[in-house]
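Novice: quick one: sequence and predicted model below, then my questions.
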Amino acid sequence: MTFDPRTFRDACGHFATGVVVATCLDEQGAPAGVTVNSFTSVSLDPPLILFCLDNGAYSRKVFTNVKRFAINMLSGSQQGLSTTFAQSLVDRFDGVAYSAGKAGVPLLDGALCQLECVVEHRYPGGDHEIIVGRVTDLSVDHPEERPLIYYKGRYDALAKRNN
C-alpha cells in the first residue's frame, strides 16, 4: 500500500453520500442511535439495505445484539440531529422528537424516509461491521424536502431543481 488511511479516507470523501441515523432499542428497551453515511440499498427483491458501523464505536456495542433497527434518512434541515447522533453522548435522544415504529424501533420525526428493518446478515468488514437488513416497513413523510449530504468531510445541500 502506497498511501495511508487518511489519504484513503480523503479520497473516498470525494463521493457524496446521504446521511442517515440508524436507530434501535438497546437491551434495556431504551432508544439508541448513530449517524451513518455508509448506507446503501442492496436488493429490491427481497428489499435489503446495509450500513456499516465502526468496530470501536460505542454505538457498535448497542447494535451487536439487536434484531430490529430503523434507518432514518435525514433532510437538509436536520444537520443538528446528525451531529447529535455522531457524538458520544450518554442520551442522544434527549430532546429529540421520535415515535415508535410498527416493530417498536424509534423513528425520528421529520426524516425524509424511514425504513424499519430486521437484521438479515452481519459481516466483518475490516475495522467496521456490515449490517444487512431486510426492510419490513417504510414511510416517506417529506418527499418535497432535500436530503442532507456529506461531501469532503462537510455537510452540504443538494441544489433544488428548476422545473
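Specialist: Perfect, I can see it now. Numbering: from 1, shown residues only.
Novice: use CA for all of it now, contacts and neighbours both
Specialist: OK.
Novice: how far away is Arg68 from Gly133?
Specialist: 8 Å (C-alpha to C-alpha, to the nearest Å).
Novice: just the strands from this protein, written as ranges.
Specialist: In chain order, the chain shows strands spanning 17-18, 20-25, 31-36, 39-43, 48-54, 68-73, 98-100, 106-108, 113-125, 128-140, 148-151, 154-157, with DSSP state E as the criterion.
Novice: nearest to Ala11, of these?
Specialist: Counting by C-alpha to C-alpha, Ala11 lies closest to strand 148-151 out of the strands of the chain; the figure is 10.7 Å.
Novice: hang on, isn't Leu115 packed against Arg68?
Specialist: No. With contact defined as C-alpha atoms under 8 Å, Leu115 does not reach Arg68; the gap is 10.7 Å.
Novice: buried stuff in stretch 105-119?
Specialist: 105-108, 110-119 (16 or more other C-alpha atoms under 10 Å).
Novice: in CSV, list those along with distance to Met1.
Specialist: Below are these laid out as CSV (distance: C-alpha to C-alpha, whole Å):
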residue, distance to Met1
Val105, 42
Pro106, 42
Leu107, 41
Leu108, 41
Gly110, 43
Ala111, 40
Leu112, 40
Cys113, 39
Gln114, 39
Leu115, 38
Glu116, 39
Cys117, 37
Val118, 37
Val119, 34
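Novice: one more to weigh against that first structure:
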Amino acid sequence: MQKEMVNQTLFRDVMGNYPTGVTVVTTKDGQGTPVGLTVNSFASVSLDPLLILWSIDHAVSSLDVFKEAGKFAVNILAGDQPDLCKTFASKDTDRFANCVWKTSEHGLPVIENTFAVLQCETYKMVEAGDHTIMIGKVLDIEKKEKEPMLYHRRQFGSIPLSFYS
C-alpha cells in the first residue's frame, strides 16, 4: 500500500508540472439549468471525424448531468480569465452568476470572451479508473485572437502572442 501512495504522489507531482490548457466544460441539466466545471484534462483525438476528449472524476456532483446531457461545450479559457477558472473549480452552486454567458444555437451554455469554444455532441464515454472519459464530436468552433490560459506548476498564466514573433 505504501508503494501505491508514493506512486500517486509522484504522479500528481509530475502531472502538475506538465503544462496544460485550462477549460470550463458546460452543459445543461434536464431542467435547463446550466452546469459547468474547470477541466484541464482536455485533448484532441481525431480530425476525421473531429473528436476531442476530457475526463470527469466520478466524485463530481455533476457527473450524471454530463453523462445524460448528450452534448457539452468546451470553453477554452483566455489568459485573462483566472477568476473564471477559480469560480468553476469552486463548490459554488451558482457559478454562472459570476460570468457573462449565453445559450448557443445548440442549446449549450457558452462563456463569453474565452479564447475558444468547441460545442460537441457526446460521441462515446469510456470508464477509466476513477474517471469517465467523455469523447465529443465537434459541431461548432468559435475562436478569438486572445492568449489561451495555461496551467503549470500550480500557476495559471499565458504566453504573450509577441513571444511567437
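Specialist: Okay, I see it. All values reported here derive from a predicted model rather than from experimental measurement.
Novice: what's stretch 106-124 of the second structure aligned against in the first structure?
Specialist: Residues 103-121 of the first structure are where stretch 106-124 of the second structure aligns, taking TM-score structural alignment as the criterion.
Novice: what's the counterpart of Gly13 of the first structure in the second structure?
Specialist: In the second structure, the residue paired with Gly13 of the first structure according to TM-score structural alignment is Gly16.
Novice: which residues sit in contact with that match?
Specialist: For Gly16 of the second structure, the contacting residues are His152, Arg153, Arg154, taking C-alpha atoms under 8 Å, 6 or more residues apart in numbering as the criterion.
Novice: which of the residues you listed ranks first by neighbour count?
Specialist: Compared across those, His152 has the highest neighbour count, 15 neighbours, by other C-alpha atoms under 10 Å.
Novice: got the contact list for that one?
Specialist: Residues near His152 of the second structure by C-alpha under 8 Å, 6+ apart: Gly16, Asn17, Tyr18, Pro19, Thr20.
Novice: please redo it, this time with the cut-off set to 10 Å
Specialist: Going by C-alpha atoms under 10 Å, 6 or more residues apart in numbering, His152 of the second structure touches Met15, Gly16, Asn17, Tyr18, Pro19, Thr20, Gly21, Ser158.
Novice: need those residues in TSV (columns: distance to Ala43 of the second structure).
Specialist: Listed next are these as TSV, based on distance: C-alpha to C-alpha, whole Å:
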residue	distance to Ala43 of the second structure
Met15	14
Gly16	16
Asn17	17
Tyr18	14
Pro19	13
Thr20	9
Gly21	9
Ser158	18
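Novice: from these, pick the one nearest Val6 of the second structure.
Specialist: Taking C-alpha to C-alpha as the measure, Val6 of the second structure lies nearest Met15 of the contacts of His152 of the second structure, at 14.1 Å.
Novice: distance of the closest one from His152 of the second structure?
Specialist: With distances defined as C-alpha to C-alpha, the gap from Met15 of the second structure to His152 of the second structure amounts to 9 Å.
Novice: what of Asn17 of the second structure?
Specialist: Distance of Asn17 of the second structure to His152 of the second structure, given as C-alpha to C-alpha: 5 Å.
Novice: same question, Ile133 of the second structure
Specialist: Distance from Ile133 of the second structure to His152 of the second structure, by C-alpha to C-alpha: 22 Å.
Novice: also Ile52 of the second structure?
Specialist: Taking C-alpha to C-alpha, one finds Ile52 of the second structure at 21 Å from His152 of the second structure.
Novice: same thing with Cys85 of the second structure?
Specialist: Distance check for Cys85 of the second structure against His152 of the second structure: by C-alpha to C-alpha, it reads 14 Å.
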